[in-house]
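Visitor: this one's sequence-less:
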């Protein structure tokens, strides 16, 4: 059985010795970029590899033409596939990603695996807290990858828009733009990460944490369907964005759980958008 959205802590525990399953720890702290790796060293799910948001899940922030691509632009696909192979991921590996932050960072890797055509990628529902709530073990050992993986690039299971596409959409207004940041940052208040406060004109707001229940697990598919259908009319005409293209992936995962397929990601998101003063701000 292939898991392509969520997997429970119990199911992961049952498959932990399965050589076809690989676990990736995606813990991170935007204010302290090395905190995730430090937490991983103190204890992680046994045999889990570690993915650093800045180094493994993002590429250079400045393009060849000198333009700013956002705080976490997508890496080169070839480089990303090489990283996946270094983790031992094969064509048919079931990948499970997790963090300790409700999935806000792990969802980025889930989306990126789909970006290179790998469908067998799922997020640990409830994250590390769900694992620990079952009194399951942690390890401080760094796993040794005995054999490099053979994963190959396949047709993307995702869609994405460039900043030029988003600018064009401002005029045509054909796609619904949904911002995953907190409501205060969306309104331009308490902005401590990016140099400009506000949002892209015409965007709506769906805070990614609204996809979760109080215990950090995702809401049911039925509840997510009801909530998201009140926000967007047609998922294939919707675009998810956030501050830097990370938590927007959480909303994309929620849409997949709800059975609403086809929404796109604007990877550069607000951090890229606001870097050019000629672009309008709301």
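Guide: That came in fine, so what should we check first? The model shown is predicted, which means the values in this text are computed figures rather than measured ones. Numbers count the residues shown, from 1 in each chain.

Visitor: going forward, measure contacts and count neighbours with C-alpha atoms only.
Guide: Noted.

Visitor: quick one: secondary structure of residue 177?
Guide: strand (DSSP: H, G, I helix; E, B strand; the rest coil).

Visitor: check contacts around it.
Guide: Shown in contact with residue 177 (CA atoms under 8 Å, 6 or more residues apart in numbering): 202-204, 238-241.

Visitor: TSV for those, including distance to residue 74 and neighbour count?
Guide: Shown next, in TSV, are those (distance: CA to CA, whole Å; neighbours: other CA atoms under 10 Å):
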residue	distance to residue 74	neighbour count
202	24	15
203	22	18
204	23	17
238	20	19
239	16	24
240	15	29
241	13	29
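
Visitor: Quick one: the helices in the stretch 151-282 of the chain, in order.
Guide: Along the stretch 151-282 of the chain, the segments classed as helices by DSSP state H, counting those that start in this stretch run 163-172, 183-186, 221-229, 248-257, 269-273.

Visitor: Take this one as well and set it beside the first:
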């Protein structure tokens, strides 16, 4: 059964009891507590009563060709990012991001569901949601499990209709917060170990391999290897809060200190940041990541664990 029939788009809904928790943090500051945010991702089963939404499809071309979603908008994370060296991977100016999304016919207060390739991808859905939220599109979420999970949910609940009214006043009044951090802040915090630093790349990259265009190999001093793929369970869904917390505790990471995540160009790390912030961690994405950091010979790198 196809995920969409004809030219209509299936109706969605979700319980909003936990969707708009008060966000009290703004900036990478140490805190004794960091409240869970509005979730950055939704299970497919929970998305059955939204009456208005837009799907942003960030899957690979082949996956989009195989399973088309009528009415969806197609966008890639690269379209919202800089391509010039050494700033490759950084988010475009926020006004440009808003312009590109508005040109798709999407306004800031609309609900946006981002569909990615799940565990077979690079976390592009997380990067898109991070980019959107940075630009003020706070009603942005990615679908956990990707296309296959959403298709199964629709098959199981094909008779459910979206009839819940959505009150946008809460989301419109949210403070505009950032989950981004720049290299200058990271560098300044290294001597005092101000941040927990997570390297979300493959273990070989952490150890010094440069398969994706880094100028130099290694990792930021003090970083812990936290491969983004390890956040998926055996079914290809995001692990539970308790499972993620346990993994972080094994690395010596607690919630009292802010977390910085990076990868090669800020894609995998944005995915991880979305999960961590959903689970109550004060996490920030370093979008420039290793493309930027490794390009500057003055910035330190380590190759030993």
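Guide: Perfect, I can see it now. Keep in mind it's a predicted model, so treat the numbers as computed, not measured.

Visitor: Next, the TM-score between them, please.
Guide: Between these two chains, after superposing, the TM-score reads 0.78 (TM-score structural alignment, normalised by the length of structure 1); 249 aligned residues with a CA RMSD of 2.6 Å.

Visitor: coming back round to it: the helices of the stretch 151-282 of structure 1: which one's closest to residue 15 of structure 1?
Guide: Closest approach to residue 15 of structure 1 among those (CA to CA): helix 248-257, 21.8 Å.

Visitor: returning to that earlier point: tell me which of the helices of the stretch 151-282 of structure 1 approaches residue 40 of structure 1 most closely.
Guide: helix 248-257 (21.5 Å).

Visitor: just to revisit the earlier point, looking at the helices of the stretch 151-282 of structure 1, which is closest to residue 109 of structure 1?
Guide: helix 248-257 (8.6 Å).

Visitor: Report the aligned residue range of structure 2 for the closest one.
Guide: Aligned by TM-score structural alignment, helix 248-257 of structure 1 corresponds to residues 269-278 of structure 2.

Visitor: So which residues of structure 1 form strands?
Guide: 6-7, 21-25, 49-50, 94-98, 121-124, 176-179, 204-205, 238-241, 264-265 (DSSP state E).

Visitor: What mean distance separates the third one from the matching residues in structure 2?
Guide: Just to be clear, that refers to strand 49-50 of structure 1. Superposed on structure 2, strand 49-50 of structure 1 shows a mean distance of 0.8 Å to its aligned residues (mean CA distance after the TM-score superposition for structure 1).

Visitor: List just the nearest of the contacts of residue 177 of structure 1 to residue 21 of structure 1.
Guide: When the contacts of residue 177 of structure 1 are compared against residue 21 of structure 1 (criterion: CA to CA), the nearest one is residue 240, at 29.1 Å.

Visitor: quick one: that closest one and residue 248 touch, right?
Guide: Yes: the pair residue 240 of structure 1 / residue 248 is scored as a contact, 5.3 Å apart, by CA atoms under 8 Å.

Visitor: Can you work out which residues contact both of those two?
Guide: 179-180, 265.

Visitor: got a markdown table for these, with neighbour count too?
Guide: Formatted as a markdown table, these follow (neighbours: other CA atoms under 10 Å):
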| residue | neighbour count |
| --- | --- |
| 179 | 29 |
| 180 | 28 |
| 265 | 26 |
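
Visitor: Quick one: map residue 181 of structure 1 onto structure 2.
Guide: So residue 181 of structure 1 corresponds to residue 201, using TM-score structural alignment.

Visitor: no wait, residue 275 of structure 1
Guide: Aligning on TM-score structural alignment places residue 275 of structure 1 opposite residue 295 in structure 2.

Visitor: quick one, what contacts its match?
Guide: 86, 214-216.

Visitor: of the residues you listed, buried ones?
Guide: For the contacts of residue 295 of structure 2, a burial check counting by 16 or more other CA atoms under 10 Å picks out 86, 214, 216.

Visitor: How about the contacts made by the spatially most central residue of structure 1?
Guide: Nearest to the geometric centre of structure 1 sits residue 108, at 1.7 Å (CA atoms, centre = their mean). Residue 108 of structure 1 is in contact with 57, 245-247, 249-250, counting by CA under 8 Å, 6+ apart.

Visitor: How much space separates it from residue 226 of structure 1?
Guide: Separation of residue 108 of structure 1 from residue 226 of structure 1 (CA to CA, to the nearest Å) stands at 24 Å.

Visitor: Looking for the alignment partner of residue 122 of structure 1 in structure 2.
Guide: Counting by TM-score structural alignment, the partner of residue 122 of structure 1 is residue 141.

Visitor: Next up, the contacts around its match.
Guide: Contacts for residue 141 of structure 2 were tallied using CA under 8 Å, 6+ apart; they are 39-42, 112-114, 129.

Visitor: From the buried ones among the contacts of residue 295 of structure 2, pick the one nearest residue 169 of structure 2.
Guide: Relative to residue 169 of structure 2, and with distances defined as CA to CA, the nearest of these is residue 86, at 40.0 Å.
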